[in-house]
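Colleague: the amino acid sequence is not available; the structure is as follows:
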């Protein structure tokens, strides 16, 4: 019995040691023999260049934890509140080509991110099961995964530029758009402290954004309306993403931190965030794509025939 207790204490100490070394990871000591890690056994040239400065990226994220909150505040004041008022009596800048190029750029970035990270998630599910893919943080040993975590975090800042282009083009900035931008920027900046289910959060985000930005790029590059099934499919993918992330956060809340390596306050915050977005997206889908009365159907058919 005592031996079992000692084994449990050793396991607990080892777990917390792993968590502490995660936060203080020395990227000069990690192995760059990529065949040791699941997924692809190589690195792109641009990845190798960035990996040389991985410790600097890590230090930047840890030393500027206030940055996403400051940027979010400026984004709300300037982009959400001030620029729309400024544009109220102005002509649009006709930035459809710029917006199309930007959406295509974000789509390609998301596709490459999916291409780099999804094989590791599939490997974990196939070899260790669904539960371990949520709670096991062995991916932190792969410097490429760290790199794409950082790129994912920085991309959330660049996503804010999409709102600027939309407003200057006198398009409608939806509430869910700018609220999601702020929350995802602030929450993703905490990923150094939540190794457990990050692979699910990042992979699903990259995958859904690949389709979303491709759709936006097509929409802004043509004058003809796209089939209605496209935005319906994108919204369904976003709902599925929110539900998956909600479930992974629930798993992290349910099991102790020694099992699922993530701070409980982050799991609670994530559970609340994804719960709200799941309900919000389902409501949007029902209101926009599931008319409930004969009048609604007649209005849709009339619009199609116009």
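Modeller: Thanks, I have it. No experiment lies behind these values; they were computed from the predicted model shown.
Colleague: every contact and neighbour count from this point should use C-alpha atoms.
Modeller: Noted.
Colleague: which residue is nearest the middle of the protein?
Modeller: Central residue of the chain (Cα atoms, centre = their mean): residue 205, 3.8 Å from the mean position.
Colleague: in addition, the following structure is provided for comparison:
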């Protein structure tokens, strides 16, 4: 089934030369480092806020533009490469196989982006540094989302669990829009309120699809052709359902409830 998809996609040189077996073996041996990164991140979140309490906020406009632009470009390219792969796979093999097949982790095009995706969750923690140093409002959703995504991504990649192609592609697509928005805002561009609402709406849709894919993985793994583990399904379910509740609550309080926080300021915390 993978061959039907692979021949339709031309490989870039770095995608072709990427050794996914070494990457998977490395993650199997080192995925617990994500726990250490999360602990350090938690210290940064609370210690950094305490450190900045009596200090003036920093502007950091140019570094923020560069940071957001870098992540935007990375996410856009990742969304195009993985999205095109998934579309081809859907058309050639169907919805069920697009969820259950492990080819996303080792097929010529997406194998690089799968590993790049999970690794990117560590540097993405840097988003919070700008919030703390600029003394902006840091909400629970922001740091909870960063920690749990990194932990689950590293934990799941090592086992090449079913659903990974959908999870990663959806995240790439949403982040492509989100970091482009952040870049525009940091550059001083006035972005219409409906666009900010659209981004949060896309995030909510991502969580709905995440819950759906996880439920289908659980259903089909009983038939033996959807490789995953009960504990992984449990963690994925808890993660995506909690995101769904938190993002829906954020959307309501920011855009629908009167007297909510300013949409632009709040939207930059996702």
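Modeller: The structure has been received and is ready for your questions. Values in this document were obtained by computation on a predicted structure and should not be read as measured data.
Colleague: tell me, stretch 118-138 of structure 1 lands on which residues of structure 2?
Modeller: Aligned using TM-score structural alignment, stretch 118-138 of structure 1 spans residues 83-103 in structure 2.
Colleague: residue in structure 2 matching the residue nearest to the centre of structure 1?
Modeller: Checking TM-score structural alignment: residue 205 of structure 1 goes with residue 171.
Colleague: residue 285 of structure 1 too?
Modeller: Using TM-score structural alignment, residue 285 of structure 1 pairs with residue 251 in structure 2.
Colleague: so that match sits right up against residue 200, yeah?
Modeller: Yes - between residue 251 of structure 2 and residue 200 there is a contact under Cα atoms under 8 Å: 6.6 Å.
Colleague: returning to that earlier point: the match of stretch 118-138 of structure 1 spans what distance, first to last residue?
Modeller: Using Cα to Cα, to the nearest Å, the end-to-end distance of stretch 83-103 of structure 2 comes out at 14 Å.
Colleague: residue 101 of structure 1 against residue 219, yeah?
Modeller: No - taking contacts as Cα under 8 Å, residue 101 of structure 1 lies outside contact range of residue 219: 11.5 Å.
Colleague: which residues does the helix or strand hosting the match of residue 285 of structure 1 contact?
Modeller: Assigned by DSSP states H and E, residue 251 of structure 2 falls within helix 230-251. Residues from elsewhere that reach helix 230-251 of structure 2 (Cα atoms under 8 Å, 6 or more residues apart in numbering): 141, 145, 148, 152, 156, 197, 200-201, 203-204, 207-208, 210-211, 214-215, 217-218.
Colleague: not counting the helix or strand harbouring residue 265 of structure 2 itself, show me its contacts.
Modeller: Taking DSSP H and E as the criterion, residue 265 of structure 2 maps to helix 263-267. Residues outside helix 263-267 of structure 2 that contact it (Cα under 8 Å, 6+ apart) are 137, 193, 196, 200, 254, 255.
Colleague: what comes up buried for it?
Modeller: Neighbour-count burial for helix 263-267 of structure 2, counted by 16 or more other Cα atoms under 10 Å, picks out 263, 264, 266, 267.
Colleague: mind checking how far the first one is from residue 165 of structure 2?
Modeller: The reference is to residue 263 of structure 2. Counting by Cα to Cα, the gap from residue 263 of structure 2 to residue 165 of structure 2 is 31 Å.
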